[in-house]
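[1] 3D model of this:
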Amino acid sequence: MSERSERTTDPAEPPARGERTDCATEAFIAHRNLLFTVAYEMLGSATDAEDVLQETWLRWMKVDMARMSDQRAYLVRITTRQSLNRLRTMKRRKEAYVGPWLPEPLLTTPDVAEDVELAESVSMALMLVLETLSPTERAVFVLREVFDVGYDEIAAAVGKSPAAVRQIAHRARHHVEARRPREAVSPGEARAVLASFQRALETRDLQGLLDVLAPEVVVISDGGGVKQAAPRPIIGADKVARFIVGGLGKAQVALTGDPTVVNGSPALLVRVDGEIDGVIAIRVEDARITGLYYVRNPKKLTHLEAETPLTLR
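    Here you go, the predicted structure:
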């Protein structure tokens, strides 16, 4: 859909530039949290999402507000297009990335954890599944399945026909459903499992770790070539437990974990000798941890000092 189709057939006289700027600013601010959430779910990077919002703002300021019929839809469209452009450049960056790549963790507000749909959509587990989609598939899935955007509007945002978007949405949905967690657990259940993991971690209790880890658990650590991390995912409770305890034993450091909420789910902010070392997000199924995601890359820890508001609306 072109910008012209967003215009009314009999637009009012355009306001003075100062009034138009104020109107554009108010609209952008009103939808900013939504736009950031869209960009973050498409990119998995808060830093890149903020850049996309800046690019969206610059383009939004050139729009004729007097002829705009749906400000929210048009802003989402601009954000989607800019995110798609950035996804393609990020692909090249990820190909040159040292070791496994994990999404940039966000310290989230309490209301995110209370919104089951939103919390799942930004969880580390699902964000990693989205990484396996093509840029267009990811955009279509996020807009349709997470934000419930109509097929016609998605088609305008990604430059495809509505029929093609329906096919892409079906394919992406099938792909994600085959890989996403089998069932969502309550924040309370996740906190209880995390507390058991924290005790075992801080006391270097091998058996305690084995008790809380699922047999098929996978640990992925992201050091970005700056901090030490496993060069590839480690699979299996015994291997994961020994990797954790063995690594701590060699380091001979004082390690503590501070419970926090990252990406809408309980997580641990890990400190080594009092200094922040990284954040551990978990995936829980059947009261055991099936996924451990340890982000150590310092460049990805900049959004853990202040809460980031997210929204689906």
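[2] From now on I want contacts and neighbour counts done on CA atoms only, so please keep to that.
    Noted.
[3] ok, and for the longest helix along the chain, which residues are buried?
    Longest helix in the chain, counting residues (DSSP state H): helix 17-43. Neighbour-count burial for helix 17-43, counted by 16 or more other CA atoms under 10 Å, picks out 20, 24, 27-28, 31-43.
[4] can you give me the helices in the stretch 51-200 of the chain?
    Applying DSSP state H, counting those that start in this stretch to the stretch 51-200 of the chain gives helices spanning 71-95, 110-114, 116-121, 124-130, 135-141, 151-158, 162-177, 187-203.
[5] what sits up against the first one?
    Put plainly, it is helix 71-95. Surrounding helix 71-95, the residues in contact under the criterion CA atoms under 8 Å, 6 or more residues apart in numbering are 6, 27-28, 31, 35, 38-39, 42-43, 48-49, 52-53, 55-56, 59-60, 101, 135-136, 139, 153-154, 156-158.
[6] Can you show me the strands along the stretch 151-300 of the chain?
    According to DSSP state E, counting those that start in this stretch, the stretch 151-300 of the chain carries its strands in the segments 213-222, 234-235, 255-262, 265-272, 275-285, 288-295.
[7] OK, contacts around the nearest residue to V261 once chain neighbours are set aside?
    Closest residue in space to V261, ignoring its immediate chain neighbours: A267 at 5.5 Å, by CA to CA, 6 or more residues apart in numbering. Neighbour list for A267: 194, 259-261, 279-282 [criterion: CA under 8 Å, 6+ apart].
[8] could you redo the last one with a cut-off of 6 Å?
    By CA atoms under 6 Å, 6 or more residues apart in numbering, the contact set of A267 is 259-261, 280-281.
[9] buried subset of these?
    For the contacts of A267, a burial check counting by 16+ other CA under 10 Å picks out 259-261, 280-281.
[10] would JSON lines of the contacts of A267 with distance to S221 be doable?
    What follows is the contacts of A267, written out as JSON lines (distance: CA to CA, whole Å):
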{"residue": "P259", "distance to S221": "19"}
{"residue": "T260", "distance to S221": "18"}
{"residue": "V261", "distance to S221": "18"}
{"residue": "I280", "distance to S221": "9"}
{"residue": "A281", "distance to S221": "11"}
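[11] one more, for comparison:
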Amino acid sequence: MTGKALVTGASGFLGRALVPALLASGETVIAAGRKTNPFAPHPRLIWRQIDLIDPKAPLPEILCGIDVIYHLSWSTIPAEASLAPSEDARENIVGSLRLIESIAPGAALRFVFASSGGAIYGPLQQARAKEDHPLNPISAYGVSKRTVEAYLDLFAATNTIRPVSLRIGNLFGPGQNPERLFGAVTQFSKAALSGAPIVLFGDGSTVRDYVYIDDAVDALMRAARVGDSSFALNIGSGEGRSLNDIIAILEQYLQRPVKVDRRPARAFDAPFSVLDPSRATREIGWSTRVPFAEGIARTLKSLAERA
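    Just a heads-up that it's a prediction; the model follows:
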């Protein structure tokens, strides 16, 4: 795999895992983000510190010669987006649109968008959500992800870009920032290791489809290599894990009970979200490889080493 890729949001959790994988595969990478460069020098890596909503950001110049865009840039998490929906829309919807609009007419590039496998569907009407499940997000975060997907579909009909929105489940694994209060596995693991109480919203029965970081990177790269696919693909394990399940696995590995601080459930948390990944398996040959319990063990080990 050789070519030239742009990775937006490259300083985030997913970007910091994707960029080294692309370089290892032979890609030339332009990594863009709002923070300082987190990567070691590499002859095929160019860092661009930009903000997509900045009208002075030289997006047409950056996009020159690009074969694939991995659009990972997103400034909010569900809790933050619901507190300030207008700011969420300005930074994420408008920022994404400025990127899409900067693509030169006729540029036949692949556009891989990191969408949301949970927030975009809202409460499920079936045991596992397929891509044709109604999109009824109950959070501003989900509405913004759905909106960017819709714009990509629109531009695909009027331009030559080939978009795919990967509806990724709940990401976790080594490298996720435990200070951002996002990601139950990482948050719970950090608290359990330190002896602090795990903050649990609701009764612990909330179910999510968890995806290990390496598996998500594999999905992104496979989606780019295929070149053409359905406009949306679920990236999930197809198995639901409750918050109580995470606590039980942590207690098993740590061989001791963990403290739990129980708080009221949050309105923007759908009670059950599990994805059907069969389309991704058929179209890009993807499926999860890292078992959930093993992913938690790797996460615990990484956090313990950083402590």
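[12] Please work out the TM-score for the two chains.
    Remark: TM-score between the superposed chains equals 0.25 [TM-score structural alignment, normalised by the length of the second structure]; 133 aligned residues with a CA RMSD of 6.5 Å.
[13] Of all the helices of the stretch 51-200 of the first structure, which one comes closest to S221 of the first structure?
    helix 124-130 (12.3 Å; CA to CA).
[14] which outside residues touch the closest one?
    Residues contacting helix 124-130 of the first structure (CA under 6 Å, 6+ apart): none.
[15] And the helix or strand hosting L166 of the second structure, what does it pack against?
    Assigned by DSSP states H and E, L166 of the second structure belongs to strand 162-168. Under the contact definition 3 or more CA pairs under 6 Å, 6 or more residues apart in numbering; DSSP states H and E, strand 162-168 of the second structure sits against strand 110-116, strand 232-235.
[16] swap the cut-off to 8 Å and go again
    The contact analysis (3 or more CA pairs under 8 Å, 6 or more residues apart in numbering; DSSP states H and E) places strand 162-168 of the second structure against strand 110-116, helix 140-158, helix 213-226, strand 232-235.
[17] and it with strand 110-116, angle?
    Here strand 162-168 of the second structure runs at an angle of 20 degrees relative to strand 110-116 (axes from the mean of the first three to the mean of the last three CA atoms, to 10 degrees).
[18] Next SSE downstream of strand 162-168 of the second structure?
    Next element after strand 162-168 of the second structure (DSSP H and E): strand 170-172.
[19] What is the burial count for F243 of the first structure?
    F243 of the first structure: 16 surrounding residues under other CA atoms under 10 Å.
[20] Ok, V158 of the first structure next?
    Neighbour number of V158 of the first structure under other CA under 10 Å is 19.
[21] what about it, distance to L248 of the first structure?
    47 Å (CA to CA, to the nearest Å).
[22] go on, N33 of the first structure?
    39 Å.
[23] what does V116 of the first structure give?
    34 Å.
[24] now do E120 of the first structure
    For E120 of the first structure, the distance to L248 of the first structure - CA to CA - is 31 Å.
[25] more neighbours, these two?
    In this view E120 of the first structure and L248 are compared by other CA under 10 Å, and E120 has more residues nearby, 22 against 16.
[26] can you list the helices and strands packed on strand 162-168 of the second structure in TSV and add distance to W47 of the second structure and mean neighbour count?
    Output for those, formatted as TSV (distance: least, CA to CA, whole Å; neighbours: other CA atoms under 10 Å):
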stretch	distance to W47 of the second structure	mean neighbour count
strand 110-116	19	24
helix 140-158	25	19
helix 213-226	19	20
strand 232-235	28	27
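[27] Make TSV out of the ones you listed and add distance to F13 of the second structure.
    Shown next, in TSV, are these (distance: least, CA to CA, whole Å):
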stretch	distance to F13 of the second structure
strand 110-116	12
helix 140-158	17
helix 213-226	8
strand 232-235	16
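[28] K190 of the second structure is nearest to which of the ones you listed?
    Once these are compared by CA to CA, helix 213-226 is nearest, at 17.1 Å.
[29] Report the angle between that closest one and strand 110-116.
    If you take the same axes, to 10 degrees, helix 213-226 of the second structure sits at 150 degrees to strand 110-116.
[30] counting contacts, what elements does helix 213-226 of the second structure pack onto?
    Short answer (3+ CA pairs under 8 Å, 6+ apart): helix 213-226 of the second structure packs on helix 13-24, strand 110-116, strand 162-168, strand 170-172, helix 278-284.
[31] For A224 of the second structure, find the nearest of the ones you listed.
    strand 110-116 (6.4 Å).
[32] Output the contacting helices and strands for the closest one.
    strand 68-71, helix 140-158, strand 162-168, helix 213-226.
[33] one step back: please convert the helices of the stretch 51-200 of the first structure to TSV, extending it with distance to V219 of the first structure.
    Formatted as TSV, the helices of the stretch 51-200 of the first structure follow (distance: least, CA to CA, whole Å):
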stretch	distance to V219 of the first structure
helix 71-95	19
helix 110-114	23
helix 116-121	19
helix 124-130	11
helix 135-141	24
helix 151-158	34
helix 162-177	20
helix 187-203	13
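[34] Comparing the ones you listed, which comes out most buried?
    Stretch with highest mean neighbour count among those: helix 135-141 (a mean of 24; mean count of other CA atoms under 10 Å).
[35] that older thread, make JSON lines from the strands of the stretch 151-300 of the first structure and add distance to R77 of the first structure to it.
    Formatted as JSON lines, the strands of the stretch 151-300 of the first structure follow (distance: least, CA to CA, whole Å):
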{"stretch": "strand 213-222", "distance to R77 of the first structure": "32"}
{"stretch": "strand 234-235", "distance to R77 of the first structure": "39"}
{"stretch": "strand 255-262", "distance to R77 of the first structure": "27"}
{"stretch": "strand 265-272", "distance to R77 of the first structure": "28"}
{"stretch": "strand 275-285", "distance to R77 of the first structure": "31"}
{"stretch": "strand 288-295", "distance to R77 of the first structure": "31"}
